[in-house]
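[1] Show me how the following folds:
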Amino acid sequence: MKNKKIILILTLVLTIGMLSGCIQKAESEEVATVNGESISREAYLNELNIYKNMYETQYGKDVWSIEIEEGKTFERFLKESVLENMITDKALEQVAAEYGVEVTDEDLESQFETYKAQFPSEEDYQTFIESNNMTEEYLKNTIRKDKLINTYLTNYTEELEVTEDELKTYYEENKDQIDKVRASHILVEDPVLAQDILAKLYDGEDFAKLAEEHSIDSTSKTGGDLGFFGKGEMIPEFEEVAFSLDVGDLSGLVESQFGIHIIKVTEKQTTFEENREAVEEQYRSTLFNERVTEVKENAEVEKSVDYDKIDLGIEESPEEESDSTGEEESQNQESDDSENEDGEGSEETE
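    Sure thing, here's the model as predicted:
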């Protein structure tokens, strides 16, 4: 579970294409070319350094030895992923330029100010810059690049003609990830109380009021309202009942690890017509991602990097040092024992 979380977070950071620092004195060689345009070793090492700082801060220095997949550590995965991301960005920048997409200085300043406004103060912003070994100039260049790529991809996908048949097909193929229901519930622990509440509901008493009076979870403050949720977001026994009910229907008593639920469905979005806007949005998002893949696959890419020779300057964690010391002591002890046994054997022979 920890590995999956790390991968998810890595994917989301690489997509944003964040910032840069300085890891070591870079040689004047390239690590890859994209349609004849170089990606320098210096730029690659800079990108690696920023991610190294980020992951060590979030997960600790022992993250690098975690195996993402059999035979591949997180360190190796990061080295490969950063370069692949740089290659993709380079190819997309080239295509965007071919289509005449530009980012004006005014647009850049607007984007930069929006980004900077996320920090509570100027001091916090400067701390961020310094801790990541970067300059404001590099930050602006990165924002310009991301704006250029996203503008091109957004324009591309919005200009594509999408038919109703395409959307309906997409919906049917992805129905379980799109459909949602909105429900309220009352959660109690006592079966007798649950049955009494259910009887009151059948007699017409207000669901929200009873939830406020009796429900033992935090939704009691909102009359039991859980909002909209899709499949896979609730525990199975709860989800199965909620999706089977019609709007306005009450469930019976539904038992789970949390207690006894009484569920009322208040809205449903389980047809193409009800979900059409969301379907088109998700479908165009899929086309967006497919275009990214297409651009990269059509690019002429040559890599000239030896990942084993890329030194991230990773320090051995105290735990690893302890393990290493322990192994050495164990080996020394075994050697001493062996010598003692040999010595005792010699004395007996004499």
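
[2] going forward, measure contacts and count neighbours with C-alpha atoms only.
    Noted.

[3] elements contacting the strand ranked longest in the chain?
    Ranked by residue count and defined by DSSP state E, the top strand of the chain is strand 259-269. Packing partners of strand 259-269 (3 or more C-alpha pairs under 8 Å, 6 or more residues apart in numbering; DSSP states H and E): strand 180-188, helix 191-202, helix 236-244, strand 254-256.

[4] Pull the residues that contact it.
    Residues outside strand 259-269 that contact it (C-alpha atoms under 8 Å, 6 or more residues apart in numbering): 179-191, 194, 198, 242, 245-255, 275.

[5] rerun that using 7 Å as the cut-off
    With C-alpha atoms under 7 Å, 6 or more residues apart in numbering as the test, strand 259-269 has contacts from 179-189, 194, 242, 245-255, 275.

[6] and after that strand, which helix or strand comes next?
    On the C-terminal side of strand 259-269, the nearest following helix or strand under DSSP states H and E is helix 272-298.

[7] Now that following helix: buried residues?
    The neighbour-count check on helix 272-298 (16 or more other C-alpha atoms under 10 Å) flags 272, 275-276, 279-280, 282-285, 287-288, 291-292, 296 as buried.

[8] Pipe those residues into a markdown table and attach distance to residue 349 per row.
    Output for the buried residues of helix 272-298, formatted as a markdown table (distance: C-alpha to C-alpha, whole Å):
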| residue | distance to residue 349 |
| --- | --- |
| 272 | 92 |
| 275 | 91 |
| 276 | 92 |
| 279 | 88 |
| 280 | 89 |
| 282 | 84 |
| 283 | 85 |
| 284 | 86 |
| 285 | 83 |
| 287 | 83 |
| 288 | 82 |
| 291 | 81 |
| 292 | 78 |
| 296 | 75 |
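
[9] Of those residues, which is the nearest to residue 143?
    residue 292 (18.2 Å; C-alpha to C-alpha).

[10] I'd like the structure of this one too, to check against the first:
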Amino acid sequence: MRFLLIACLFGLVCWTPVHAFETTINPDTAALVNGTVITTAEYRIERSRLLRLRKQKESDLEQITLSMLGREALENLIGRELLYQESAKKGLRVPAASVEAEVAMLRGKYSSAEEFTFSLEKMALTEQALSRQIEQGMAIQRLIEAEFGAKTQVSESEARAHYDSHRKDFLQPVRIRLSHILAAVEPAADDLSKEKARKKIAAIRQRITGGESFSALAGESDDASSNKKGGDLGYYSPGQLGKSMEEAAFSLKAGQLSAVVEDRFGYHLLKVTERKAETPLPFETVKDGISKQIQRERTSALMTPFLKRLRESAKVEILLGSED
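    As a prediction, this is how the structure comes out:
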């Protein structure tokens, strides 16, 4: 959704000087922004969002890291509220029907109403809170478009210039078409079971080097998903296979048979049936992404002083207790 652009911009908010001061702690209020309440519930939701975004667990972090994360979460909310208030001053209202349409679109991505509700509960959100976030985000997006839209447009010639000067960033990586034969064994299997699987795959390799067909012998593989296709696994690029499989597979030439490769599934024989070299991606296929990237960078650069001005003229009261 368009309003999600806002999430990318709030890294700019942190550590800005504030008109902030401690006062009597209100357990339900994290901060006041020109008199508007940011609740501790909203603060905790935002902090949880940052943890999910970074794939971190609160229990794994030191207290100083948690404190910095909490400050960032609160700064995000304060910055968002300042932008939302500015959008209201400029009359950039979002019709309720537009918000409802966005919520309906999100709901439609789930197989049932129960799954949608469960997903919200995991994020500590109610549908009402979600609707508010969406309305706020859409209003801020309208503000950004009104303030910066004309200044951040990217022409095709600018996108082309970026493409020409960063060609190494627009390459289709090497791809191989890989087939395998698997003698499966559980990671926790005893030595006898592992030795039996190793002997099985070694015997199959000997038959292949003796002239038998790889694809025919793949029918004996313990991998039911590939044994009916001659062992074909499809195309892979670097980073898509486990370490041992990748090292072996990408060292092979087309038509070459590997030595026995062990991984958590058991013992494999690999064969690369096709190898496609690294090739440049055509400009037409990447120009939209380039334009969006440049536009985001320009918007971020303009947002920094804009948000700083809003913050300097605002009355922000931090009410969050130290235990939060």
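
[11] ok, now which ones touch the spatially most central residue of structure 2?
    By C-alpha atoms, centre = their mean, structure 2 has its centre lying nearest to residue 53, at 7.5 Å. Going by C-alpha under 7 Å, 6+ apart, residue 53 of structure 2 touches no other residue.

[12] Residue 67 of structure 1 now?
    With contact taken as C-alpha under 7 Å, 6+ apart, residue 67 of structure 1 is in contact with 73-74.

[13] aligned partner of residue 238 of structure 2 in structure 1?
    In structure 1, residue 238 of structure 2 lines up with residue 231, judged by TM-score structural alignment.

[14] tell me which element the nearest residue to residue 100 of structure 2 once chain neighbours are set aside is part of?
    Leaving aside its sequence neighbours, residue 100 of structure 2 sits nearest to residue 131 (C-alpha to C-alpha, 6 or more residues apart in numbering; 7.5 Å). Using DSSP H and E, residue 131 of structure 2 maps to helix 127-152.

[15] Now do that helix: which elements does it pack against?
    helix 63-89, helix 96-107, helix 283-312 (3 or more C-alpha pairs under 7 Å, 6 or more residues apart in numbering; DSSP states H and E).

[16] what's the angle from that helix to helix 96-107?
    If you take axes from the mean of the first three to the mean of the last three C-alpha atoms, to 10 degrees, helix 127-152 of structure 2 sits at 110 degrees to helix 96-107.

[17] Buried residues, helix 127-152 of structure 2. List them.
    131, 134-144, 148, 152.

[18] from the residues you listed, which is closest to residue 7 of structure 2?
    Nearest member of the buried residues of helix 127-152 of structure 2 to residue 7 of structure 2, counting by C-alpha to C-alpha, is residue 137, at 8.8 Å.

[19] Tell me the spacing between that closest one and residue 120 of structure 2.
    17 Å (C-alpha to C-alpha, to the nearest Å).

[20] repeat for residue 207 of structure 2
    Taken as C-alpha to C-alpha, the span from residue 207 of structure 2 to residue 120 of structure 2 is 56 Å.

[21] Kindly report the same for residue 203 of structure 2.
    54 Å.

[22] Which one's more surrounded, those two?
    residue 120 (15 against 11; other C-alpha atoms under 10 Å).

[23] what about residue 109 of structure 2, is that helix, strand or coil?
    Three-state assignment for residue 109 of structure 2 (DSSP: H, G, I helix; E, B strand; the rest coil): coil.

[24] and it, what is it in contact with?
    Per C-alpha under 7 Å, 6+ apart, neighbours of residue 109 of structure 2: none.

[25] Next, work out how far apart it and residue 121 of structure 2 are.
    Residue 109 of structure 2 sits 16 Å away from residue 121 of structure 2, going by C-alpha to C-alpha.

[26] How about residue 323 of structure 2?
    Taking C-alpha to C-alpha, one finds residue 323 of structure 2 at 24 Å from residue 121 of structure 2.

[27] what about these two, which has more around it?
    residue 121 (12 against 5).

[28] The strand or helix carrying that one vs structure 1, average distance?
    According to DSSP H and E, residue 121 of structure 2 maps onto helix 113-122. Between helix 113-122 of structure 2 and the aligned residues of structure 1, the post-superposition mean distance stands at 5.6 Å (mean C-alpha distance after the TM-score superposition for structure 1).

[29] List the buried residues in that helix.
    So, applying 16+ other C-alpha under 10 Å, buried residues of helix 113-122 of structure 2: residue 116.

[30] residues making contact with that helix?
    Against helix 113-122 of structure 2 from outside (C-alpha under 7 Å, 6+ apart): 107, 110, 126.

[31] OK, contacts around residue 154 of structure 2?
    With C-alpha under 7 Å, 6+ apart, residue 154 of structure 2 has these contacts: 291, 295.

[32] now with 10 Å?
    By C-alpha atoms under 10 Å, 6 or more residues apart in numbering, the residues touching residue 154 of structure 2 are 288, 290-295, 298.

[33] so which pair among these is furthest apart in space?
    288 and 298 (15.4 Å).

[34] wouldn't residue 215 of structure 2 be in contact with residue 178 here?
    No - Residue 215 of structure 2 lies out of contact with residue 178 (C-alpha atoms under 10 Å); the separation is 11.6 Å.

[35] Common neighbours of these two, please.
    Joint contacts of residue 215 of structure 2 and residue 178 (C-alpha under 10 Å, 6+ apart) are 231-232, 271.
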